[in-house]
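Enquirer: the following block contains a protein sequence and its predicted model.
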Amino acid sequence: MSKFYKKINTRLHKFIDQQKIFFVATAPNSGRINLSPKGMDSFRVLSENRVLWLNVTGSGNETAAHLLENKRITIMFCSFEKAPNILRLYGTGKEIKEGDASWNELIQLFPETPGTRQIFDIHVDSAQTSCGMSIPYYEFKGERNDLNNWAAEQGKEGIKQYWEDKNQTSIDGLPTQIMD
């Protein structure tokens, strides 16, 4: 029932654009696998083999640490409404931070978001669809503003202090280089 693709075609791109939630998975060479749900208006398909994900400040910074070590990343989308479908994007990623050469160009592709931490630029090696027929229906009721409200309240200096206190290493002690 699954099908592999070498690129994000028009149908897959349309499916991605319709989803309100996606999941990001990375793993270090040794240690814990990280799997996190993501939302907001934070995902862009730039081409058939390149996507961007705007990452905001959170409790950890596992993706940055893992990509520094081995660059592997998987993004998964599930249909919770309408026709069942699961889409996984397999690839390699790199972190782009404010001050990096491509930051100003890429940040313009996203709405201004309090607590923005980095953009992950992902080269998609392959995409895979599977049936998703066992995935339950869920109704989207709206975005949560809790994280945006918290980040706005912290301000830019408060966010940087949070990064220094909480985001410099992964849960396995790997460096994230957030402050570099």
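Expert: Looks like it arrived, so ask away. In this text the structure is predicted, and so the values were computed from the model without any measurement. Numbers count the residues shown, from 1 in each chain.

Enquirer: only C-alpha atoms for contact and neighbour calcs from this point on.
Expert: Fine.

Enquirer: neighbours around Arg88, how many?
Expert: 20 (other Cα atoms under 10 Å).

Enquirer: how about it, what does it touch?
Expert: Thr74, Ile75, Met76, Phe77, Ala127, Gln128, Thr129 (Cα atoms under 8 Å, 6 or more residues apart in numbering).

Enquirer: before we go on, here's another structure to hold up against the first:
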Amino acid sequence: MGKVYDGIDDQLAGFIGRQHVFFVGTAPTGPQGHLNVSPKGLDTFRILGPHTVAYLDLTGSGIETVAHLRDNGRITIMFCAFKGRPLIVRLYGRGRVVEPGDGEWDHLIAGFPDYPGVRSVVVVDVERVADSCGYAVPLYEFKGERSQLIAYAENKGPEAMEDYKARKNRESIDGLPGLRGVRD
């Protein structure tokens, strides 16, 4: 049923490129912390090579993924087929957070749309690529992207978004450090 791949090949890249949503799973090192699973959408995912991917991290109410990556780097990204042939693809690896002002920022951000409210780019060195059947994943019809997150950031404006990140994205719900680049 399931298969492990040497890396992200053209067939897997095509499958990933057709998906409208992906899920990111992370957890802190300690057993008391909260595991986090976060859905992602919009045009925010890029395959940089057979063993490297990146996604654009837009401002949200929490900062769990960033905090967990700073804590231990562990991350799993999952894609599910909601139409066509059933399939689940998981990318297991070590992630890192690149914020505005970091050395890689200009190069990485150039590969993404100019969305308002961007807070970082998450880069993942993929250690394992595996699929599974997806037989129990339901069929859904894609109706379109939601516009609320982009509209929210545009309406608030850059200054208010920076204030929001300073209040909401400085640390995780478990008290782990989040964004470095937020102002005091």
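Expert: Cool, the structure landed. As the structure is a computational prediction, the values presented were derived from the model and not from experiment.

Enquirer: would you turn the contacts of Arg88 of the first structure into CSV with distance to Ala83 of the first structure and neighbour count?
Expert: Shown next, in CSV, are the contacts of Arg88 of the first structure (distance: Cα to Cα, whole Å; neighbours: other Cα atoms under 10 Å):
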residue, distance to Ala83 of the first structure, neighbour count
Thr74, 22, 20
Ile75, 20, 22
Met76, 16, 20
Phe77, 13, 21
Ala127, 18, 22
Gln128, 16, 18
Thr129, 13, 19
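
Enquirer: among the residues you listed, which are in strands?
Expert: With strands defined by DSSP state E, the entries of the contacts of Arg88 of the first structure inside them are Thr74, Ile75, Met76, Phe77, Ala127, Gln128, Thr129.

Enquirer: please enumerate the strands of the first structure.
Expert: Applying DSSP E to the first structure gives strands spanning 3-5, 22-26, 34-38, 43-47, 50-56, 72-78, 86-96, 116-130.

Enquirer: so which bit of the second structure is the fifth one matched to?
Expert: On the basis of TM-score structural alignment, strand 50-56 of the first structure is assigned to residues 52-58 in the second structure.

Enquirer: which residues are contacting the matching stretch?
Expert: Identification of contacts with stretch 52-58 of the second structure by Cα under 8 Å, 6+ apart yields 44-48, 109, 112, 117-126.

Enquirer: how about the top helix by length along the first structure, aligned to which bit of the second structure?
Expert: If you go by DSSP state H, the first structure has its longest helix at helix 146-166. Counting by TM-score structural alignment, helix 146-166 of the first structure falls onto residues 148-168 of the second structure.

Enquirer: can you list the buried residues in that stretch?
Expert: Using 16 or more other Cα atoms under 10 Å as the test for burial, stretch 148-168 of the second structure gives Leu149, Ile150, Ala153, Met161, Glu162, Tyr164, Lys165, Ala166, Lys168.

Enquirer: comparing that stretch with the first structure, how large is the average distance?
Expert: Here the mean offset of stretch 148-168 of the second structure against the first structure after fitting is 0.7 Å, by mean Cα distance after the TM-score superposition for the first structure.

Enquirer: skipping adjacent residues, who's closest to the spatially most central residue of the first structure in space?
Expert: Nearest to the geometric centre of the first structure sits Trp53, at 4.6 Å (Cα atoms, centre = their mean). Distances taken as Cα to Cα, 6 or more residues apart in numbering put Phe43 closest to Trp53 of the first structure, at 4.6 Å, once the chain neighbours are dropped.

Enquirer: and for Ile88 of the second structure?
Expert: The spatially closest residue to Ile88 of the second structure, leaving aside those adjacent along the chain, is Cys80, at 4.5 Å (Cα to Cα, 6+ apart).
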